[in-house]
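Undergrad: based on what follows, work out the 3D shape:
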Amino acid sequence: MDEKDEKIVDGILKRDVNSFNKLIDRYGSIIHNVVRAVLNESHETTSVEECIDDILMCLWRNMDCFSKEKGNLKCWIIVISKNKALTYKKKLKKFRNNIDIDDLKVNSLVDIEDNYLKKENKKSILELLNNLSIKDKEIFVKRYIKDCSIEQIAIDMGLTSISVYNRLSRGRKKLKQILKGREL
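TA: The predicted model follows:
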């Protein structure tokens, strides 16, 4: 960990607001970019600022959970940001699924058809992924559905980046074989 990060962490642990402002100056754009990447659908973008505020509160309250010896502050902040944003996404999805159909403003029959096709495609993809091991399926979902970086997947799952690349490569080969078998 570099000296600036160490001073920021020490300051926040002492509840120094200036140190927290330095954290925001240094990592605020990263937090914002992570949250925007996760909350990328139109109905989710209104929650970006609220999610960022929650992340900042979490960092302020939980800085004592960060291990200077073991961790990299930037990576820790990215993981927290991604997890909070995914939690927001789940809440928004649950809320959206509970909305009465009469409350929705559907522009046309085409919108309904597009949504149905997207759900069917997603269901087909998830059925195909069920042919992989649980760990490989999780890696595929994180990489290709949630659009996580290889490095982030490695951190989240306690693997090396090379291991993640290898699992993705083997999984793609396996899925290609399965798809070829379905075409016949």
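Undergrad: please count neighbours and contacts with C-alpha atoms only from this point.
TA: OK.
Undergrad: give the contact list for the most centrally placed residue in the chain.
TA: The chain has Lys82 as the residue nearest its centroid, 4.3 Å off, counting by CA atoms, centre = their mean. By CA atoms under 8 Å, 6 or more residues apart in numbering, the residues touching Lys82 are Val34, Val35, Val38.
Undergrad: mind running it again at 10 Å?
TA: Residues in contact with Lys82 (CA atoms under 10 Å, 6 or more residues apart in numbering) are 31, 33-39, 55, 76, 88, 148, 152.
Undergrad: repeat that for Val9.
TA: Residues near Val9 by CA under 10 Å, 6+ apart: 3, 15-16, 19-20, 23, 59-60, 63-64, 66-68, 73.
Undergrad: to compare against the first, here's the next sequence to fold:
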Amino acid sequence: MDDSDIIELFNKRDEKAIIEAERKYRSYCRAISNNILQDRESVEECLNDTWLNAWNSIPPHVPDNLRMYLAKITRNLSFNRYKSAMAIKRGGGKISAVLDELEECMAGPSDVESDLIMKELGESINQFVHTLSERDCSLFVRRYFYVESVQEISAKYGITESNVVVSLSRTRKKLKKHLEKEVYLV
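TA: This next block holds a predicted model:
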């Protein structure tokens, strides 16, 4: 079923929308959540919450790209579940590594005063990502949106892990300069 047809089912409040969205995007959303949580039960709970959140948000929101809309919901739910779990049991892991890598480019939570600033920051990062070469953009998105490991990225692109690390480091430095220019960092 076409995405526009699925969105139309959501708009009509037809429960078949959930069935069709899940059928089409379950594997994709599961991969995103699993990269973050790496726990089958938690992933399944996030997927169920994804379909419910989509149901509750469409309408009034009508996404331009259903696949990315569901990916964002899944990613945000997975990160929230991860943060919750880490508040209970402090520990390391892949998410901590990803967040540590990006920390050098981002302002701390106490520096961001409102949701509006966060939205503008997100738009600025999105603009930055679109200035990257196709390869650098793919590496950056795979690492920091899909939370893939350096090893996974290396295998997908047929390049060394060292090459991935260096490329990501250079991109983070460019992002930092971009954010400083945009006055998100001082």
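Undergrad: circling back to that earlier point, the residue nearest to the centre of the first structure and Met57 of the first structure, how far apart?
TA: Distance of Lys82 of the first structure to Met57 of the first structure, given as CA to CA, to the nearest Å: 15 Å.
Undergrad: also Lys93 of the first structure?
TA: Between Lys93 of the first structure and Met57 of the first structure the computed distance is 23 Å (CA to CA).
Undergrad: check which helices and strands the helix or strand harbouring Ser124 of the second structure sits against.
TA: Assigned by DSSP states H and E, Ser124 of the second structure belongs to helix 115-131. The contact analysis (3 or more CA pairs under 10 Å, 6 or more residues apart in numbering; DSSP states H and E) places helix 115-131 of the second structure against helix 134-144, helix 161-181.
Undergrad: where's it relative to the chain centroid, distance-wise?
TA: Between the centre of helix 115-131 of the second structure and the centre of its chain there are 13 Å (CA atoms, centre = their mean, to the nearest Å).
Undergrad: got the angle for that helix vs helix 161-181?
TA: Helix 115-131 of the second structure and helix 161-181 are oriented at 130 degrees to each other (axes from the mean of the first three to the mean of the last three CA atoms, to 10 degrees).
Undergrad: Val48 is in contact with Asn40 of the first structure, correct?
TA: Yes - when contacts are counted by CA atoms under 10 Å, Asn40 of the first structure is listed as touching Val48 (9.1 Å).
Undergrad: so the two - more neighbours on which side?
TA: Using other CA atoms under 10 Å, the more surrounded residue of Asn40 of the first structure and Val48 is Val48, with 21 against 14.
Undergrad: counterpart of the more buried one in the second structure?
TA: Using TM-score structural alignment, the equivalent of Val48 of the first structure in the second structure is Val43.
Undergrad: swap in Trp60 of the first structure?
TA: Using TM-score structural alignment, the partner of Trp60 of the first structure in the second structure is Trp55.
Undergrad: what strand or helix carries the nearest residue to its match once chain neighbours are set aside?
TA: Using CA to CA, 6 or more residues apart in numbering and skipping the chain neighbours, the partner closest in space to Trp55 of the second structure is Phe10 (6.6 Å). Assigned by DSSP H and E, Phe10 of the second structure falls within helix 3-11.
Undergrad: now that helix on the first structure. Mean distance?
TA: Aligned to the first structure and superposed, helix 3-11 of the second structure gives a mean residue distance of 1.1 Å (mean CA distance after the TM-score superposition for the first structure).
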